[in-house]
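*Asks:* Provide a 3D model corresponding to the input given below.
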Amino acid sequence: MRRNLTYALLALMLGGLIMVILKKKITGARTGSGEVSYNYEVRPILSDKCFACHGPDANKREAGLRLDMAESAYAKLKDGKGFAIVPGDPEASEVYRRITSADPGYVMPTPESHLSTLNEDEILVLKKWITQGAKYEPHWAFTVPVQQPLPEVDNPDWIKNEIDRFTLSEMEGLGLSPNEEADRAQLLKRLSIDLTGLAPSLELQQKFLDDDSENAYEKVVDELMSQKAYGERMALHWLDVARFADSYGYQNDDARTQWAWRDWVIHAFNSNMPYDRFVTWQLAGDLLPDANKEHILATAFLRNHKITEEDGVIPEEYRVEYHLDKTRTFTSGLLGLTVECAQCHDHKYDPVSQEDYYRLFAFFNSSREKGFDGSAGSGPAKTPVLTISNTEVKNLFSFINAPDTSQIVVSVMGESETPPATHVLNRGVYDALGKVVTAGALPAVMKFDSLKYPKNRLGLAQWTVAKENPLTARVFVNQVWQEIFGQGLVKSTGDFGMQGDLPSHPALLDWLAVDFMNHGWNIKRLVKQLVVSATYRQSSKTTREKQEKDPENIYLSRGVRTRVPAELIRDIVLSTSGLLNPEIGGPSVKPYQPKGIWEATTANRGSLARYVQDTDGLLYRRGLYTFIKLTLPPPAMIIFDASNRDHCEVKRQRTNTPLQALVMLNDPTVLEASRVLAERMSTRTIPLDKQITELFRRIVCRNPTANEIELLTDYYHTELATFSKDRKKAQTVLNVGDHLHEAHYEVSRAAALMRTISTIYNMEETITKS
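*Replies:* Predicted structure coming up:
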């Protein structure tokens, strides 16, 4: 174990060293002319080392000096003794003298700041920048995206569309070359998972393999995108952004009925609603001039936050908390900014003041929402609510799956006739009222023209989707790229600010953002652009050279290899076994869950005091529909890094733990799927090798190798010998899950085949997109 730990630490150190080398190569490639880039080389250093004390936060600013603004950095210092930065003369610049000093009483950053001193490379960058004139540039994310000419490349024959010109140009700059196209089986599985979240059926696999036409690939893309499952796959990420859950959260965690909004989201993606309209309806559908109930339903997006049902709370405290949550969701999910620290003080790194924050908060503070609207069990929705009748489901809301219900009640938005004044809250405390402010969007992003936009949520929505807004299109394009390629062009998906990661392909990101807006914010068109590119179609094989030059595959010289999201693991198991209930939409369901774990987290009151497992077809719904209780999200999904949905999340973490292997080995759904498939296959009179080949194709989505067939055959015979001697043990193994057993099957053969199928499900490749 000690040796393994040593190897792991060495690998980690080597990986860090490679990234440092790579970063230097990338920087050199970007500044080949010798000119230092402020955005790519200088600002990250200043942001890490200087802005905490010399940045936007006036309350924490030392010596009245701002280094994030040229006019302040060039001005005479407050004590009258020199200048922080003298363009062209680093030796006369107080900044340079202090970062190179060895005097602990003079050096910057100061020892008390607990920030590390600048290293030799960082000092050289700042010295060169000052020597070259210390030119400041606006933060890249706050400038309106512009399409640059498509790059010239050495290998134009590889290109399928415009995306490939940008990626290939970067590869060639680093001395990398793209991989060959993935084989058809691998490519179809990747495509099916990305577009539907399901493994391709045997029929679709054969159809694609047999299609020799030039546009075979594009035809299968169109076929997959036309399926209703496309909307479910696309909705999954948006539910994370919208922090969708089926309970209120907090201690008295009772059920609520927001699921009709989820049905609307699926419908919106399937009907290819333009993104600007998709956003506008969710932010302000109730304020549209021709607002109907569908517009109002869309605003449930803003009401998916946690809501208290605990007696004795201070209503105003929670009313403010709900609107703070809306503000965080808006900025992180739609603008890709982390502005929540401005709740208490001016932002330390981004040009967002506390007053700016509360002016944004004011858009939501006019809601009729209450801080306390009844204790546990007081209802499935909170004021304001939208009630949808059965008649309206049949006419206006045909996309809502509403079985056996007289009406649906959803928490939505609605404006107060007499909205309270919005104050800057000192230290962010709900009752520490400061200056009164009026509604206004973030000026650092784009001016909010009150003559052009009304000072309400509809005005905020219009400001958000204006083509002049530098963030909205970039942020959404980046999120879609992340879902397809596993990592965004901006790695910090929720932070496009000063402390966020720089885009790996800035020209590509801007080109896609402008193209997206110019083509009507068409989401399906964007998704198709990504998946038909040669960049997407590459094999995921790698080489030592590629691992050394680009270990994280930032420059996309190979295909993606990542584990599928938690919900899709369930979907793959259910769809490949034949258990999947393909019904679209409807209330959330409660599948198998460890006994007692639910009750241990409840207050023993309300409708969720006990876990009541669903039965029949409801047990086999897609992972998207699994009931999410905020105080206890689905355990198996959380183990596979699903969002716990208690806040807006635009990027899931990705971990590898032994618990994940234990889930795949022991989860009742996986075992039941293995059992059902085994019983069905064991009744068929075909040779074992053909059975194993078909099972492998069904689950892994490719033909097994001769060695894989041999290993699985040997394992089957070993298990068959065991179960033939102990039929009672075989019966025990098969006694899993609620699905009915097949009418005629041989117990020992079925048990042995079940173990073999379970082994295939436990292959890493089964739940990996590669």
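
*Asks:* CA only for contacts and neighbour counts going forward, please
*Replies:* OK.

*Asks:* distance of the closest residue to residue 582 other than its chain neighbours relative to residue 470?
*Replies:* Computed as CA to CA, 6 or more residues apart in numbering, the closest residue to residue 582 that is not its neighbour in sequence is residue 621, at 6.9 Å. Remark: distance between residue 621 and residue 470 (CA to CA, to the nearest Å) = 40 Å.

*Asks:* same question for residue 48.
*Replies:* From residue 48 to residue 470 the distance is 24 Å (CA to CA).

*Asks:* with residue 624 instead?
*Replies:* 32 Å.

*Asks:* chain center to stretch 278-293, what's the gap?
*Replies:* 25 Å (CA atoms, centre = their mean, to the nearest Å).

*Asks:* let's compare: structure for the following, please.
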Amino acid sequence: MRDALRRLRNTHVARKLWRRAPVSLLALSLSSLLAVSFARADEAALDPAAVEFFETRIRPVLVEHCYSCHSAAAGSPKGDFRLDSAEHLRNGGPGGAVIEPGNPAESTLISALKYESYEMPPSGKLSDEIIADFEQWVAMGAPDPRNEAATADEAPTVDPRNHWSLKAPQKVAAPAVADRAWTRTVIDAFILARLEAANVKPSPAADPRTLLRRLHFDLTGLPPTAAELEQFAANSSDAEYEQAVDRLLASPQFGERWGRYWLDVARYADTKGYCFQEDRNYPNAFKYRDWVISAFNGDMPFDRFVVNQIAADQSGDPNAAAASGFLTLGRRFLNDSQLINDDRIDLMTRGLMGLSVACARCHDHKYDAIPTADYYSLYGVLASCTETPRDDLPAAMADAPQPATQHIFLRGNNGSPGPEVTRHFLSCFAEGEPQPFQNGSGRLELANAIASRNNPLTARVWVNRVWGRLIGRGIVATPSDFGVRGEAPTHPELLDWLAVTFMDESWSTKRLIRRIVTSNVYRQSSAPRPDCHEVDPTNALLARMNRRRLDMESLRDGLLQAAGRLDVTMGGPSVQLTTAPYSNRRAIYGFIERQNLPAFFRTFDFANPNTPAAARPQTASPSQALFMLNSPFAIEQARGLAERSAAVPENSPPLADTDRVSQLYQFALGRKPSVEEIAEAATFVAAGAQADAAAQVASQPRWQYGYGTYDPLSDRADFHQFPHFANGTWNGGEAFPEVEAGWAMLNVQGGHPGDATHAAIRRFTVPAAGTLRIEGELQRHAAEGNGVLGRIVSSARGRVGEWHVPTGGSATSVESFPVSAGDTIDLIVDSIENNHHHDTFFWRANITLTREDGSVEAWNTLDGIDGPRTAAPAPLDRWSQLAQVLLMCNEFAFVD
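*Replies:* I've put the predicted structure just below:
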């Protein structure tokens, strides 16, 4: 691997591309790798996703199973050990720390949960899935946001019901700005007002090529072709740009791109996660995925989109049956109904409204206006429903014949029922007591309440998600947390203006996207702004566009498109993306394994399918570069790109190297190379012809075993490899003699010829130039028959020796002769006059190569005989290496 890196980086082309890519994936140092891999536990605790994992998977278990003995409320905690704050858990008890962040195997807490040391909790061992959650939490660094104030149940200093996100959005007028010429849209006015207040100017517009490439990836997830880029650059105008926007919004690939974003929120996967004695797969999960894609392509109003997914059976939409997968395709938790309902509550509230209602499962929410009664009111809705399997669609939700009577579960324990609660919507949206749902389970009423114009959150949350996808960060930087602990909006008036306008325009996602991408804010250059480092180091004011790395789907699809292999067929069952032969389908159609997400997905920051994903991280790690360098899939696309660059119409002459370089750049990067790039690439390719040939020879096996015919006119052998190997013998098949090769066979000592057209041939491939000497002896022990004829034939010089052996033995020595790398030397044994009876032979041969540098290497036929082996992939030739460099550079992997 190190040699491959060095070889690539030492080429003129690679050095130029590294200079063009200041944050190249391959340029990360070991210190960067260590920083990524060994983040401190306190840093992990600041990560909202890590906090979310603790709050939803760890804290409820501690509350239910541990606090009664190991908390301040226990009076005198058993073992003098408390688990009710981060500090106490970190310090451990009299025996020392019980967790080692990052190392579950060495953590006493984990061994106690597994009943391998202590047996905790003593009331009974927890489920394997809960223990697995604790192992994952410790492996993450044991992030724990709790503090003493939180455990003391202190009242918040600010009434959470007055939080900004719970107030109805207001559509205020656009602010006045000084540079009115820059404000193409209302969006621009809101952004520019903040910039002018900070005395910062917006960036100039991106060049036409950069802008069209950005637009293509954002709206379809695919790059534009070189022809599309060239045409747009030559005719760039507002009208042309808006036509491109409308064309891409109408493209079938739009639904695939934006459907994938939604599937992140919906925690979509094709499997159930950990389960026992049941099918792990959701065989019809893809029907939900395809419904989502179709809904986005058809621009289904978002309020109806939401209602269909929560109450498809009651929404009145006959085409929405598959939408029920939104609720039914989550983790199965060994079919624990309490955990399944908890997951669905989290999905509906955090995924759609940005509220962490699931945190109120065990106690009133510590920060937001969500009492435990609200959690169990929603729980009661789900408990009043049944899940119905279907043969051709995801399982459906249906109301039970009688609604359930729901109680609060004290400390989240369903074995400790508390006060009864009605089924109702969240009380923070009601004036006074919330009104109970009246119809059946109340699921349709819940769906309508979530998708209501009177709900201050749903439109805001979706608008913010769309903005974040297009701009690179949300107006609210915590897109799934609009609560007290979430980030405040950077531009609250803009967020409200967009939310109200979105609802006024029939909840149209396409109109919302069009409004954003036609703004000057979106069209800005992403070039760094040193003048803004002090005023706006995180670019929250949006003085420039944010540069973004391609996500996993766009990267994979882009590789296939560059190689000319992308299959744009839509819909259908999911396909495996990480096993050969590799599918050419778009990545959205890839099979998602919830429990064991493949390394490729994790390497490129795929969303965790166990939980509604707020947003994907954007990392740059050495493992990403090494994937592009070493993965068979990436290498396959580099070869495909190189082959595509050489393609010419039938009966046309081959392309000149300079023209082929130009083709390569256009397919990979969507542009023609500069004169300097052409010259450097052509020089690189020409200089590598000899090295490629040597690498090709080095990858071939030294010995091959087969049969064929020696032609005295051409002085060459027609060689065919034996197809069958067993018990140290190569021959034509399991049956012997075989129909095609007859009695022909070879073993370590010798073999047997077939008939006149099936001589036994042992072929040696010369690994390097030099002189070759051959010594040996050919023996035939039988007295019957005519004997055998042995020949040694060089592919470069023809026959260099011939010996007739009736019986007994004959020396088979050949004086030294010059050879080149790749020459073949055939040791051929024929029967005489087509009489192959009793012609078993023994041939010992020693081959000595003296290389041009004076080193000597020798091979003896008696040293062994190779059986079948998987052919090593041929090394990349210079054209494929050049293609690989282009596919690895930042110009390919990032969107400016």
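
*Asks:* could I get the TM-score for this pair?
*Replies:* Scored by TM-score structural alignment, normalised by the length of the first structure, the superposition of the two chains gives a TM-score of 0.70; 578 aligned residues with a CA RMSD of 3.2 Å.

*Asks:* who has more neighbours, residue 624 and residue 470 of the first structure?
*Replies:* residue 470 (24 against 21; other CA atoms under 10 Å).

*Asks:* got the contact list for the more buried one?
*Replies:* Applying CA atoms under 8 Å, 6 or more residues apart in numbering to residue 470 of the first structure gives the contacts 141-145, 445-446.

*Asks:* cool, residue 168 of the second structure as well?
*Replies:* Counting by CA under 8 Å, 6+ apart, residue 168 of the second structure has contacts 454-456.

*Asks:* what's the match for it in the first structure?
*Replies:* Structural alignment (TM-score structural alignment) places residue 168 of the second structure against residue 144 in the first structure.

*Asks:* about what we covered before: which residues touch the counterpart of the residue nearest to residue 582 of the first structure in the second structure?
*Replies:* Superposed on the second structure with TM-score structural alignment, residue 621 of the first structure falls opposite residue 585. Contacts here follow CA under 8 Å, 6+ apart; on that basis residue 585 of the second structure touches 566-569, 575.

*Asks:* of the residues you listed, closest to residue 537 of the second structure?
*Replies:* Proximity of the contacts of residue 585 of the second structure to residue 537 of the second structure (CA to CA) peaks at residue 566, which lies at 39.2 Å.

*Asks:* show me the contacts for that closest one.
*Replies:* 557, 560, 584-586.

*Asks:* could you redo the last one with a cut-off of 6 Å?
*Replies:* 560, 584 (CA atoms under 6 Å, 6 or more residues apart in numbering).

*Asks:* counterpart of it in the first structure?
*Replies:* Match for residue 566 of the second structure (TM-score structural alignment): residue 580.

*Asks:* next, its match: secondary structure please.
*Replies:* When classified by DSSP: H, G, I helix; E, B strand; the rest coil, residue 580 of the first structure comes out as coil.

*Asks:* and the gap between it and residue 574 of the first structure?
*Replies:* Taken as CA to CA, the span from residue 580 of the first structure to residue 574 of the first structure is 5 Å.

*Asks:* show me where the first structure has its strands.
*Replies:* 385-389, 407-411, 422-425, 433-437, 562-563, 768-769 (DSSP state E).

*Asks:* reformat those as a markdown table; add mean neighbour count and distance to residue 179 of the first structure.
*Replies:* Converted to a markdown table, the strands of the first structure look like this (neighbours: other CA atoms under 10 Å; distance: least, CA to CA, whole Å):
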| stretch | mean neighbour count | distance to residue 179 of the first structure |
| --- | --- | --- |
| strand 385-389 | 18 | 52 |
| strand 407-411 | 21 | 49 |
| strand 422-425 | 22 | 55 |
| strand 433-437 | 14 | 56 |
| strand 562-563 | 18 | 17 |
| strand 768-769 | 21 | 16 |
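
*Asks:* and the equivalent of residue 181 of the first structure over in the second structure, how many residues sit next to it?
*Replies:* With TM-score structural alignment as the criterion, residue 181 of the first structure lines up with residue 205 in the second structure. Applying other CA under 10 Å, we find 17 residues neighbouring residue 205 of the second structure.

*Asks:* excluding its backbone neighbours, what's nearest residue 205 of the second structure?
*Replies:* Nearest non-adjacent residue to residue 205 of the second structure (CA to CA, 6+ apart): residue 524, at 4.3 Å.

*Asks:* what residue in the first structure is paired with the one you found?
*Replies:* Per TM-score structural alignment, residue 524 of the second structure is aligned with residue 538.

*Asks:* now that match: how far from residue 282 of the first structure?
*Replies:* Distance from residue 538 of the first structure to residue 282 of the first structure, counting by CA to CA: 37 Å.

*Asks:* ok so, going back, of the contacts of residue 470 of the first structure, which ones are shared with the second structure?
*Replies:* Of these, the ones still in contact in the second structure (both residues aligned by TM-score structural alignment, their matches' CA atoms under 8 Å) are 141-145.

*Asks:* fine, thanks again, bye for now.
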